[in-house]
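Visitor: Could you look at this predicted model? Sequence included:
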Amino acid sequence: MWKNSKGFSLLECITAFSIWMLTAAILLPSMMYITLERHNNAKEITAIKLLSGYLNESMYENRSIPIGSRSIKGEKYTIILEEVPDQEACVQWEEKPYRARKSCLPLP
């Protein structure tokens, strides 16, 4: 700045604005990715809680696991049984960006 100046010059303002915009351009994609992953992790936690709840009910009340789709908070979760080397109960759901996920727990 010049000696008798009462504020910032245009060049200083443009430089400061450019630094802020560069910082925002670097951080914005990261923040979007973090937000998306937080949403996907919340869906996964809900799916695992749903499946473990059904497994606990079936184990303590001696009845079969309800197979089919359930909707929780507007999201669709599908419960299936798989016959791999051991029998497993699985839950499937959609994540953003439009990929299917599946989590399985072994049957007692």
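Guide: Done, it's in.

Visitor: From now on I want contacts and neighbour counts done on CA atoms only, so please keep to that.
Guide: Will do.

Visitor: now the strands: where do they sit in the protein?
Guide: Along the chain, the stretches classed as strands by DSSP state E are 68-72, 75-83, 87-95, 99-106.

Visitor: Can you convert those into TSV and add a column each for mean neighbour count and distance to Met32?
Guide: Output for the strands of the chain, formatted as TSV (neighbours: other CA atoms under 10 Å; distance: least, CA to CA, whole Å):
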stretch	mean neighbour count	distance to Met32
strand 68-72	12	24
strand 75-83	16	21
strand 87-95	19	15
strand 99-106	14	17
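
Visitor: for comparison:
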Amino acid sequence: MLKNCRGFSMAEALVSFSIWTMISLILLPASIYINKERANIKLNHEALIVLKEHIEDVEFDDSAKEKQGSFSNDTKFQILWKKEGESEHACIQWQDYVDRKEEKCLYYFGE
């Protein structure tokens, strides 16, 4: 039986190659997905902070409702005001890192 100079047989080399292939095909895409989801969670949190700050601005200056767009860290957030019956709420929209359109809303209890 022929062996290479390091003492590994062809079967051992094939098993090693198979294991590394499985790691590359399963773990690498999973880690990329986890990193994108982590970035989306940070973006979601940032959007809620921008919306909260916008609502606080409206508390002091009612003309701040007209402000529609806001940028933060190369992400464009769009703020919209919606009215349902007697209640009014501010919504923020943005594109996440996998190009999904996201929207979060907070109720506004101003006058």
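Guide: Structure's in. What do you need? Keep in mind that this is a model prediction, so the values were computed, not measured.

Visitor: Would you mind reporting the TM-score between them?
Guide: TM-score for the superposed pair, counting by TM-score structural alignment, normalised by the length of the first structure: 0.82. Supporting figures: 102 aligned residues with a CA RMSD of 1.8 Å.

Visitor: before we move on, back to that, for Trp20 of the first structure, find the nearest of the strands of the first structure.
Guide: strand 87-95 (32.9 Å; CA to CA).

Visitor: angle of that closest one against strand 75-83?
Guide: Orientation of strand 87-95 of the first structure against strand 75-83 (axes from the mean of the first three to the mean of the last three CA atoms, to 10 degrees) gives an angle of 150 degrees.

Visitor: how much does strand 87-95 of the first structure deviate in direction from strand 99-106?
Guide: In terms of direction (the same axes, to 10 degrees), strand 87-95 of the first structure departs from strand 99-106 by 160 degrees.

Visitor: Superposed on the second structure, what's the mean shift for strand 87-95 of the first structure?
Guide: Here the mean offset of strand 87-95 of the first structure against the second structure after fitting is 0.6 Å, by mean CA distance after the TM-score superposition for the first structure.

Visitor: can you check stretch 14-28 of the first structure too?
Guide: Looks like 1.5 Å for stretch 14-28 of the first structure (mean CA distance after the TM-score superposition for the first structure).

Visitor: and for that stretch, what span of the second structure is it aligned with?
Guide: Alignment of stretch 14-28 of the first structure against the second structure: residues 14-28, by TM-score structural alignment.
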